[in-house]
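S.K.: Test case, fold it:
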Amino acid sequence: MIRLRVPDRLSSYLVLMGRPTKQGLMLLADALMLVFAVWAAYAARLGEWFVPNRSQVLLMVIAPLLAMPVFLKMGLYRSVIRYLGEQALWSVFKGMSLAALLWTVLAFMTQMTGWEGVPRAVPFLYWLIGFALVAGSRFGARWLLWLPTRSRFSGKQVLIYGAGDAGRQLAESLRRGRELFPAGFLDDDHNLHGKDVGGLRVYPPEHLPTLLERFDIHDVIVTLPSVSSVRRREVVALLEQYPVRVRILPALTDIANGRHLVNMVREVDIGDLLGRDPVAADPTLLGRCITGKAVLVTGAGGSIGSELCRQIAALQPGSLVLLEASEHALYQIHRVLQSVLGCELVPCLGSVGDAALVTRLLHKHRIATIYHAAAYKHVPMVEANVLEGARNNVLGTLTLASAAFDADVETFVLISTDKAVRPTNVMGASKRWAELVVQGLARQAGASGTGQRFCAVRFGNVLGSSGSVIPLFKEQIAQSGPVTVTHAEVTRYFMSIHEAVQLVIQTGSLANGGEVFLLDMGEPVRILDLAHNMIRLAGYTVRDEGNPEGDIEVVVTGLRPGEKLYEELLIASSNGVGTSHPKIMKADEPSLDPDTLAERIDQLRAALEARDEDAVRAVLMSVAGEQRDDDRAARIVET
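M.R.: Model prediction:
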């Protein structure tokens, strides 16, 4: 302990010195080292303990007098030792070379005047020893000055991936903080490898295993704010192979001027691993159905509904009506919107299945646009509560859509799901029914020439929504596992909740009536890989046969009732056609003729009134199957 305390005290004393005092000490140290370098050069050349004569003593004293002006000109005393980089070696090399050359010229000139000669090897040895002493003293001083900091941050050192401007600014911010300390940079640029940037060494990424052990690294911060999400995913995929916690710096659009970068470092979001850039919104489509109009959002307190409300509020609606069955959820979103919305805000506690309530809201507030997000969407919960799932998702949608038609609502957007495609569970079937209901109202509006537009938007799992698997995985990881996956080959599409809501808003502007809109969501993600990634990103290792000493186990529990291995976005894969938005497609999906739809709805009502779960399930699934290609305008084949 004493050995550590003394260098720490000396380092702190040196750091607190004034800059002129430090420069004076450096000048004195260099002078003494150069005198010693001349003596050592003679001793090395002669191979014995060297006792200089009068003329040789004079040459030793002259050496620093010649070198000091050169060193001053080369800027050797302007650098801050603690942040000294490899570029200082070049300055020392040039300064020492010129000083040695001047000394050599003077030494041989004295020989011409009759003084005792200088062995030819001495000037070279003087240059070599002087360079080693001057350069070594500076980097040794840098090590000494950082010693207390390294001791204080033992076990808290981090590596920064990316030695660009953002990485350098982050390193500087970390140095001024007290939580973490930068140990070095990782960078893909071969020209930077082995060099010092801002006093920190730049290493190639393949050196990471050695660096983790050498510096006791537990965190790596990725500072690649301007690269694509595909490249960011590749970097994160590389890092997650090692037992480190990975953090990431936000995009450049979130960084104003480089200050406070430490506070902007966030945990890696699972969205960083999806390998797709967010779909850009078309400004001309966003406000068309909202700005200056009365808008109703159902399920306003849910994960999708609340984000819808936030984005709608930014588009300056004439009024915004919130319909929500949960008092707490309604209170929360109403409280948030009160401070940002500059128009009439109407919170309404109730259900979309309440025909009288819905009709009164639409007429009283003259609603022009409806975003229908109210639905039960947890597959196991709806599977265990078939009656309520069907009543809310199907009859609730029918009640709301019919009231919207009667109230001359201009635009009705149903938020659907990829589970509505060839569904194998009650939730997916009920959402397919909701699509059929909306298609039926769209056909009715077209036939009557009202100009009303009824459409649906279909997408996959939303990151951060209450129905996503990701919150469950986070909770299981926080509890040290196990993380449960239903099947090793299950895949799902994912998108951000912000992006999903932007899509919903824009589809209303693209609709003509009866379409089902869907997004180019990239490649599906294997849920088992997602679980492994989330465990590693949390700083843990996966416990399996290859690593029995790992931290968290992944358990395959088997498919739940009605669960599919993979999801689709289209019932007929040839149906999708492009729109004016480059990432949005629309499909003319199979629908039921009016008589068949009315007949099946009557059957569903009767089964619900009888509280016959088997009958309700049978009716739901009877119209949710795949339609025959040769009978697209008529009926859906029973499964």
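S.K.: C-alpha from now on. contacts and neighbour counts both.
M.R.: Noted.
S.K.: can you give me the strands in the stretch 51-200 of the chain?
M.R.: Secondary structure of the stretch 51-200 of the chain, counting by DSSP state E, counting those that start in this stretch: strands at 157-161, 181-186, 196-197, 200-203.
S.K.: quick one: which of those strands is nearest residue 624?
M.R.: Across these, residue 624 has its closest neighbour in strand 157-161 (49.7 Å, CA to CA).
S.K.: Run a quick neighbour tally on residue 286.
M.R.: By the criterion of other CA atoms under 10 Å, residue 286 has 21 neighbours.
S.K.: wait, what's in contact with it?
M.R.: Counting by CA atoms under 8 Å, 6 or more residues apart in numbering, residue 286 touches 315, 502, 505, 506, 509.
S.K.: picking up where we left off before, save the strands of the stretch 51-200 of the chain as JSON lines, and put in mean neighbour count and distance to residue 102 too.
M.R.: Formatted as JSON lines, the strands of the stretch 51-200 of the chain follow (neighbours: other CA atoms under 10 Å; distance: least, CA to CA, whole Å):
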{"stretch": "strand 157-161", "mean neighbour count": "25", "distance to residue 102": "44"}
{"stretch": "strand 181-186", "mean neighbour count": "24", "distance to residue 102": "38"}
{"stretch": "strand 196-197", "mean neighbour count": "20", "distance to residue 102": "30"}
{"stretch": "strand 200-203", "mean neighbour count": "22", "distance to residue 102": "34"}
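S.K.: Here is a second sequence; please produce its structure as well for comparison:
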Amino acid sequence: MLGNKFGIRSVIAFSHDLFAVAAAWLLAFLFYLDFRISVLPFALFFDLMSWILPVQAVTFLWLGLYRGLWRYASLPDLKRITVAVLLSAVFVSIIIWQRGLLEVVPLSVSVLAPVLLLMIMGGSRLIYRAWKERRLYSLENYDGKLVLILGAGSTAVNLVKDLASSHDWHVVGLLDDDPRKLGTRLHGVRVLGVIDNLPHWVQKLNVGHVIIAMPSLSHRLRRHILEMCSEMGVKAMIVPSYQDLINGKTTISQIREIQLDDLLGRAPVVLDDEGLHGFLTDKVIMVTGAGGSIGAELCRQIIAFRPEYLVLLERNEYALYCVQEEFAKKFPDTKMSFAIGDVKDGARMDQLFRQFRPTVVFHAAAYKHVPLMEHENAWQAVMNNVMGTYVLASTAIRYQVKKFVLVSTDKAVNPVNIMGASKRLAEMVCQAMQQSTRNHNQLTCFVMVRFGNVLGSAGSVIPKFRKQIASGGPITVTHPEMTRYFMSIPEAAQLVLQAGLMGGLKGGGEIFVMDMGDPVKIKDLASDMIRLSGLGEDDIRIVYTGLRPGEKLHEELLSANENTVPTPHTKLRIAQAPEVNEQWLVAFVARFEKIKSLNDAEVRIELAGWVPEYAPNGETVH
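M.R.: The predicted model follows:
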């Protein structure tokens, strides 16, 4: 019955421990008698074993000593053994007292026996584990991946411990720049040297993989490590970030390849969770452009705050279908509607607002591709980005939406292209509508959020570069000095939510500017992507094609006549942009309601009349 319940390994372990009990008591008597076997009281010993062994057996089984494997014996197992030995020692002492054996069982024997038992039980398990791991993971018999770990802190310690039980990895050493750690051992793995010695140790130990186990490492050092690994033909990997570990997204052993986000070096966003719960929880939220990269990520972030209902509005049928498929699997408990519609369609907007009565609207729908909007599609860019915003915002005011958050762009600053000018004009429309709501005591608060490029979004260079690398190159970059601000899609979405919460601090109509960090050279981004693909620039060439229509060499986050003021959040500031009044809005709407269509040149002239800072690619507008 014992074998059926525990299995053969547990039966062997159980038998070992009972033998250890007998051995511990025998040794305790021998120590007491100075190992004079001739005077050993065998009759007393066998009498004691007749009832001590059952007491110990019941205690061991009761405390679950045989649920784990000796190969994975660790500190919690040693604690359990200690408790079992001490508890059984108490039971044995009570029985010795009840049976009147205090005079024949020496006190020193009663004290020494549990100590010896603890040493035998704990020591045998640790010896077995050490033997098993040495046997399984020695370099002579090992067929898995040899790996060097960079870092010797707590993250590296946990990683070494996790990988010790893996058949796929064998850690041959650690590298760390802390001189105090050089030569020390972590779980039997030696700290060999500093990180700059990586090429030496890779060659000496024939290592094929490097794992960065320093979540707080600067992006510059990460890039340096990636360059070294690329030159040596070694695969570089990384442990999850602190943010992922804290959020429970992954475990320490789920190492992954280095991604562009890791080289960007941006600190995690700290959100006002309590405030956002008040802002979003149990509210009806609408997101336009929900099929796009930013819109879809906004929805994912919003769902974490448990809205009462989420309306996902998108014009592109296939994009919305893909989001619907994903969300149905990931968020089955969230009430959602997937609505097809165009923000320029006033009747459809009226229908949706009347049906769902949203409390907050995040307006992420826009045409964003600069060259595509610059020629042949200029009028459509204005209609979608500007008039679509006006129609949606007007509907929001009528249905007393509390917050209307416009997702804007850094290209709206001193715009030189149609896309940027149209987004600046959309900002001005929202500013004017905020002025109108104040004049008419209406409820809606307008908030605008500007940020730069996001890694991996549909309109960014990242998907394009990936395709070019997959096809064997070359990668096309417009100019060697071109720079852009970058952040990850989740970071951008989180800051949009935070700005939406904070909107109204200055009476509404604020334009929030995100801290985009330092600008990144597109050339460096292309080089990073080549290295991340495991190739070099000898394999994939970088070719410069010249600036495209409507492109700037460097993006800006503020225009010449704008300053910023700080907010309680370190990554958000408020741009002090020129105000736009209600009379401006009346004139603008009257003008655009008369226009049916304009060609590209006429659109530029029209935009220059409404957006003073617009200078189309350096052209002079008459």
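S.K.: Mind checking how well the two chains overlap by TM-score?
M.R.: TM-score of the superposed chains, computed with TM-score structural alignment, normalised by the length of structure 2, equals 0.71; 481 aligned residues with a CA RMSD of 3.2 Å.
S.K.: before we move on, back to that, for the contacts of residue 286 of structure 1, which ones persist in structure 2?
M.R.: Retained in structure 2: 315, 505, 506, 509, out of the contacts of residue 286 of structure 1 (criterion both residues aligned by TM-score structural alignment, their matches' CA atoms under 8 Å).
S.K.: Distance to residue 227 of structure 1 and secondary structure added to those residues, as JSON lines?
M.R.: As requested, those are exported to JSON lines (distance: CA to CA, whole Å; DSSP: H, G, I helix; E, B strand; the rest coil):
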{"residue": "315", "distance to residue 227 of structure 1": "30", "secondary structure": "coil"}
{"residue": "505", "distance to residue 227 of structure 1": "28", "secondary structure": "helix"}
{"residue": "506", "distance to residue 227 of structure 1": "27", "secondary structure": "helix"}
{"residue": "509", "distance to residue 227 of structure 1": "32", "secondary structure": "helix"}
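S.K.: any idea which of the residues you listed is the one closest to residue 297 of structure 1?
M.R.: residue 505 (11.3 Å).
S.K.: Aligned counterpart of that closest one in structure 2, please.
M.R.: Alignment note (TM-score structural alignment): residue 505 of structure 1 maps to residue 497 of structure 2.
S.K.: Run through the residues that contact that match.
M.R.: Counting by CA under 8 Å, 6+ apart, residue 497 of structure 2 makes contact with 276, 298.
S.K.: elements contacting the longest helix anywhere in structure 1?
M.R.: The residue-count maximum for a helix in structure 1 (DSSP state H) belongs to helix 121-152. Helix 121-152 of structure 1 is packed against helix 2-16, helix 19-46, helix 87-112, with contacts defined by 3 or more CA pairs under 8 Å, 6 or more residues apart in numbering; DSSP states H and E.
S.K.: That helix to helix 87-112, inter-axis angle?
M.R.: Using axes from the mean of the first three to the mean of the last three CA atoms, to 10 degrees, the direction of helix 121-152 of structure 1 lies 150 degrees away from that of helix 87-112.
S.K.: So what's the residue count around the corresponding residue of structure 2 for residue 579 of structure 1?
M.R.: Here residue 579 of structure 1 is matched to residue 567 in structure 2, going by TM-score structural alignment. Residues near residue 567 of structure 2, counting by other CA under 10 Å, number 14.
S.K.: Pretty sure residue 567 of structure 2 sits against residue 573.
M.R.: Yes - the criterion here is CA atoms under 8 Å, and residue 567 of structure 2 meets it with residue 573 at 5.5 Å.
S.K.: which residues do these two both contact?
M.R.: Residues touching both residue 567 of structure 2 and residue 573 (CA under 8 Å, 6+ apart): there are none.
S.K.: Please tell me how far the match of residue 579 of structure 1 sits from residue 336 of structure 2.
M.R.: Note on residue 567 of structure 2: its distance to residue 336 of structure 2, by CA to CA, to the nearest Å, is 33 Å.
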